[in-house]
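Enquirer: this one's structure only:
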C-alpha cells in the first residue's frame, strides 16, 4: 500500500473494500452488450448523506432517493442503471423510479426507504421496466458479485472504470473508505452526468457526515468541468455503516480531521478521474489559483479558467496562448489587480505582474503535450486559494456528442 498523508491507499481498493459492503453488476438488456445494472449493499443500515444536481430539471431517481434518505438519514443499498436517465419522463418516469426502488428492496430483503435508485444515460426515454425487473430479480445470483462489475455497469461514454479505497486509523480501529464514480461528458457539476458513490465502515454522526460531504463536494466534484453542461441526474451518496466500531465521529472527535481528509482524498481522486476521462480528452488539466481575496474567489477564478473552451482548445493544440487564460480570469467577476497577476504553465512563467514574460515556445509546447498539465495563476498578496480540474476539448468530443443517441 502506498503511503498518502495520514491514510493509505488500498491496492485495488473499491466501493466494496469497507467492512460489510458488497457490490455487483449484470447485463439486463438496457444496452446491447455491456453490463448496465449495478448495485451495492451494506449488511446493516448505514448513515447516509447526499448531494444532488442544481439543474432545475431533476430526474425521477433523484426525487425518490431524496425521499429515502429524508425518512431517517439512512440507506442500506443502492441500485443504478445506465443507458437511460429516466429524466423528463413525467409521472410515468416517477412511478417507474418508485417501482425500481420497491423491486430492489424486496429482492435484497430490506425496507423500501433504505433503498436508493440512480440512473444515467439518454434523457427523455422511459425505462423498459420489464427488462429492469428481470435484471433486478437476478441480483441474488452470486455470479453477479464484484465491485468491478458495479463500476462497469454505471458507465455511459466513459472509457474506464473509476474506483478507489483508503484506510485510516480512528480510535485504534482501521477505518476504510471506498468509492466509485462515473462521468465523462455533460460535466460541470453544481452537483453533471456524474454519479459518485462512497462507502465507509466508519461510525459517523449523520448530520456531521452530511456537513462533511457538502464541504468536500465544493472542493472536489464541484471543481471539475468537461464541457460546461450540468446534467439532470448528478448525485453523490455516502453510506457509513459503523462496522469499524470506532467512537461516533463528529467535528469534536480528536481524529475527525483524519477522517475528513481521507474522505476528501477519495472524492478528489474520483473527481479528477472524471475530468481525466472527459469525452475525447487527451490531457488532465489542473488549475491552481493563489493570492485571491478569498478561497471562494480563487475557486471561482480557477473554475472560470478550466471552463473556458478557448483555453481548453489551446491546450488540445499545445498552444501556449496565455491571453485566453488572462481573459478567463478577467471575466470571472472576482476582484483583483491586473498588475499583480502572474501565470505559469508548469514551471514556465509566461505572464509576470500583468505583462508578458519571455519564454521558449518550443519548451511550452512540449510541456502542453504531456498527459497531465498544471496552470498556475498568482493573483496578488491575498490568502485565497483554489484548485479546479478539467481536460482539453478535442475533435473527438464533437464526434462523440454529435452521435450520442446513435
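Expert: Done, it's in. The model shown is predicted, which means the values in this text are computed figures rather than measured ones.

Enquirer: Going by C-alpha atoms from here, please, whenever you check contacts or count neighbours.
Expert: Fine.

Enquirer: Give me the buried positions along the top helix by length along the chain.
Expert: Determined from DSSP state H, the single longest helix within the chain is helix 256-276. The neighbour-count check on helix 256-276 (16 or more other CA atoms under 10 Å) flags 256, 258-276 as buried.

Enquirer: Helices of the stretch 151-300 of the chain, residue ranges please.
Expert: Shown for the stretch 151-300 of the chain, the helices assigned by DSSP state H, counting those that start in this stretch span residues 206-217, 256-276, 295-307.

Enquirer: again but with the stretch 1-150 of the chain, I slipped
Expert: So, for the stretch 1-150 of the chain - with DSSP H, counting those that start in this stretch - the helices run 60-72, 90-108, 129-136, 147-153.

Enquirer: so which of those helices comes closest to residue 218?
Expert: helix 60-72 (19.1 Å; CA to CA).

Enquirer: and the angle for the closest one with helix 206-217?
Expert: If you take axes from the mean of the first three to the mean of the last three CA atoms, to 10 degrees, helix 60-72 sits at 140 degrees to helix 206-217.

Enquirer: Pull out the buried positions in helix 60-72.
Expert: So helix 60-72, judged by 16+ other CA under 10 Å, has buried residues 60, 61, 62, 63, 64, 65, 66, 68, 69.

Enquirer: Helix 90-108 and that one, what's the angle between them?
Expert: Going by the same axes, to 10 degrees, helix 60-72 makes 60 degrees with helix 90-108.

Enquirer: Not counting helix 60-72 itself, show me its contacts.
Expert: 48-50, 52, 74-75, 86-89, 93-94, 97-98, 112-119, 233, 235 (CA atoms under 8 Å, 6 or more residues apart in numbering).

Enquirer: Counting neighbours, what do you get for residue 172?
Expert: Neighbours of residue 172 under the rule other CA atoms under 10 Å: 11.

Enquirer: what's the burial count for the closest residue to it other than its chain neighbours?
Expert: In space, and not counting its chain neighbours, residue 172 is closest to residue 246: 7.7 Å by CA to CA, 6 or more residues apart in numbering. Burial measure for residue 246: 18 neighbouring residues, criterion other CA under 10 Å.

Enquirer: Next one for the comparison:
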C-alpha cells in the first residue's frame, strides 16, 4: 500500500490548449485503459527531457529525432501537436524493428490528425525486450481522438500506470497580484526501476501560462533536477524515462521570456510544487514500500557532495532493509556516507539525526542516544534522515523508501 498522503487534489484544473483522449487498446493489459493521446494547441511551447540510459528505448530515440526536426522547421511547425503514450510494453531493446514500429504509430496518428509525423512524440512504458503491439496502438487511435477532452487528466494518470497501485496527479492555481490566474496540472507514473536521471519514468505537466520555449526548456531542467532527479526507489535508471512540460499561453498574454519577468517567480513556484508532488508520489507508491524516507544533507562544501551522500544513503540496500525492519542500525548510514565518493568529507565532522533524535555527533555515538529512541523513530511511516557534513553551507535532499519482501515479489512476478 502507498505510504502517507496519496490523495488526488480536490480540484484538477483543465489546461486550456491541452486535450487528452484515452482508450483500452489491449497493448498488453485486458479490459483496462492503456493508450493515451495528448492534443496540444498550435501556439504552445513544449519542452522535454529524456533518460540518460545508453540503452534507451525506441520511442526515446524517435522523440529526440522529432524534437530535432521541429527545431529545424518554420515557426508554424515548431510545436509538437500530439503526444502518444502506451503502457504495458516499453518497446526497449527491440532493435530496428521496435524503432520502425514507433515511427509507424507516429505516422498513423499524424495521418488521422493531419499533421506531420515529426509533430507526434511517442512514449512507452512497461516490459523491456518484447515486441510492441503496433496494431493495437494504431487501432486504438480512433477511440482516443474521439474522446479528447480537457477534463481527462485523472483518467490519463490511471491509464499510464504499470505496477503503480495508484494514479499520480496534481494540480494548482497561480493567483497573480493583478487578479490574473494561471493553472498547472500534471501526471506521472512510476513505482519501480526508479532512479531518474534527467527525467522521471513518465511525466507530463502543463500550464496555461505563456512561456517562451527556450526558457521553458531551462525551467524543465531545473524543475526535474529538484524533483524527479532527487528520488530513488531501487537505484535503477529506466530505458524510457521522459518528462514533458507544456505551456499553452492560452490567454494571449505577453510571453514570459526571462527570469526577470514579473510572472516568472509565481509560475515557477507553482510548477515546482506540482513537480515535487508528482515525484514524491512515485516514492510513496514505491513497489512494496512501507516507509517514506527523506534524506536531507546539510553542511556540505558543495551541492555535489551533498547529492553524492544523499544518494549513497538512499540507494543502500542495507539502509533500506533496516528501515523496513524498523531497526535503528545507524552504522549502515555512516558506512554509506563514507563510501559515497563525496570529494570533501571528514568522518570526524559528520552528525546524523533520525527526525529529532541525535544518533551520531561528529563521527561517534551521541551521548544522549538510546536504542529505545531510535526504535521509536524507525517505527514511524515517514522519517527524515538529517546528515550534517560539517564542511560548509551547501545542502541537498533526496526522497526514497524502504526495501521490503514485497518489492522482490512484485518484480519476480512482473512479466507473469
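Expert: Thanks, I have it. These numbers come from a predicted model, not from an experiment.

Enquirer: Could you get me the TM-score between them?
Expert: Overlay of the two chains. TM-score (TM-score structural alignment, normalised by the length of the first structure): 0.93; 396 aligned residues with a CA RMSD of 1.9 Å.

Enquirer: follow-up on the earlier one: quick check: the residue nearest to residue 172 of the first structure touching residue 170?
Expert: Yes - Residue 246 of the first structure lies in contact with residue 170 (CA atoms under 8 Å); the separation is 6.3 Å.

Enquirer: thinking again about what came up before, farthest pair in the buried residues of helix 60-72 of the first structure?
Expert: Counting by CA to CA, the most remote pair of these is 60 and 69, 14.7 Å apart.

Enquirer: Please identify the deepest-packed of the helices of the stretch 1-150 of the first structure.
Expert: helix 147-153 (a mean of 25; mean count of other CA atoms under 10 Å).

Enquirer: mean distance, that helix to its aligned residues in the second structure?
Expert: On superposition with the second structure, the mean distance recorded for helix 147-153 of the first structure (mean CA distance after the TM-score superposition for the first structure) is 1.4 Å.

Enquirer: Packing partners of that helix?
Expert: Here helix 147-153 of the first structure touches strand 21-26, strand 37-52, strand 173-182, going by 3 or more CA pairs under 8 Å, 6 or more residues apart in numbering; DSSP states H and E.

Enquirer: Can I get the ones you listed in CSV including mean neighbour count and distance to residue 163 of the first structure?
Expert: Converted to CSV, these look like this (neighbours: other CA atoms under 10 Å; distance: least, CA to CA, whole Å):
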stretch, mean neighbour count, distance to residue 163 of the first structure
strand 21-26, 25, 12
strand 37-52, 23, 13
strand 173-182, 26, 4
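
Enquirer: Indicate which one of these is closest to residue 300 of the first structure.
Expert: So among those, strand 37-52 is nearest, using CA to CA, at 19.6 Å.

Enquirer: if we can go back for a sec, how about the longest helix of the first structure, aligned to which bit of the second structure?
Expert: Aligning helix 256-276 of the first structure against the second structure (TM-score structural alignment) gives residues 264-284.

Enquirer: And stretch 221-236 of the first structure, by the same measure?
Expert: Under TM-score structural alignment, the match for stretch 221-236 of the first structure is residues 228-243.

Enquirer: Start and end of the matching stretch, how far apart?
Expert: 9 Å (CA to CA, to the nearest Å).

Enquirer: Buried ones in it, by neighbour count?
Expert: Buried, per 16+ other CA under 10 Å, within stretch 228-243 of the second structure: 228-235, 237-243.

Enquirer: Would you check which pair of those residues lies furthest apart?
Expert: 234 and 243, at 19.5 Å, using CA to CA across these.

Enquirer: coming back round to it: can you put the helices of the stretch 151-300 of the first structure in CSV and add distance to residue 102 of the first structure?
Expert: What follows is the helices of the stretch 151-300 of the first structure, written out as CSV (distance: least, CA to CA, whole Å):
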stretch, distance to residue 102 of the first structure
helix 206-217, 24
helix 256-276, 29
helix 295-307, 40
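
Enquirer: do you know which of those helices lies nearest residue 344 of the first structure?
Expert: Nearest of these (CA to CA): helix 295-307, 13.0 Å.

Enquirer: Mind reading off the mean deviation between the closest one and the second structure?
Expert: Mean for helix 295-307 of the first structure is 1.4 Å (mean CA distance after the TM-score superposition for the first structure).

Enquirer: In the second structure, point out the residues matching that helix.
Expert: Going by TM-score structural alignment: helix 295-307 of the first structure matches residues 303-315.

Enquirer: What are the buried residues along that stretch?
Expert: So stretch 303-315 of the second structure, judged by 16+ other CA under 10 Å, has buried residues 303-315.

Enquirer: Give me the contacts around that stretch.
Expert: Contacts of stretch 303-315 of the second structure (CA under 8 Å, 6+ apart): 232-235, 295-298, 300, 319-320, 333, 336-337, 339-344, 394-401.

Enquirer: can you list the residues that contact the longest helix of the first structure?
Expert: With CA under 8 Å, 6+ apart, helix 256-276 of the first structure has contacts from 6-7, 162-168, 170, 177-184, 196, 212, 216-217, 219-221, 224-226, 249-251, 282-285, 389-391.

Enquirer: Please list only the buried members of those.
Expert: 7, 162-168, 170, 177-184, 196, 212, 216-217, 219-221, 224-226, 249-251, 282-285, 389-391.

Enquirer: Please list the members of these that lie in strands.
Expert: Among these, the members falling in strands (DSSP state E) are 7, 163-168, 170, 177-182, 196, 284-285, 389-391.

Enquirer: Can you tell me which of the buried residues of helix 60-72 of the first structure is nearest residue 317 of the first structure?
Expert: residue 62 (38.5 Å).

Enquirer: what residue of the second structure takes the place of the closest one?
Expert: Residue 62 of the first structure maps onto residue 60 in the second structure, by TM-score structural alignment.
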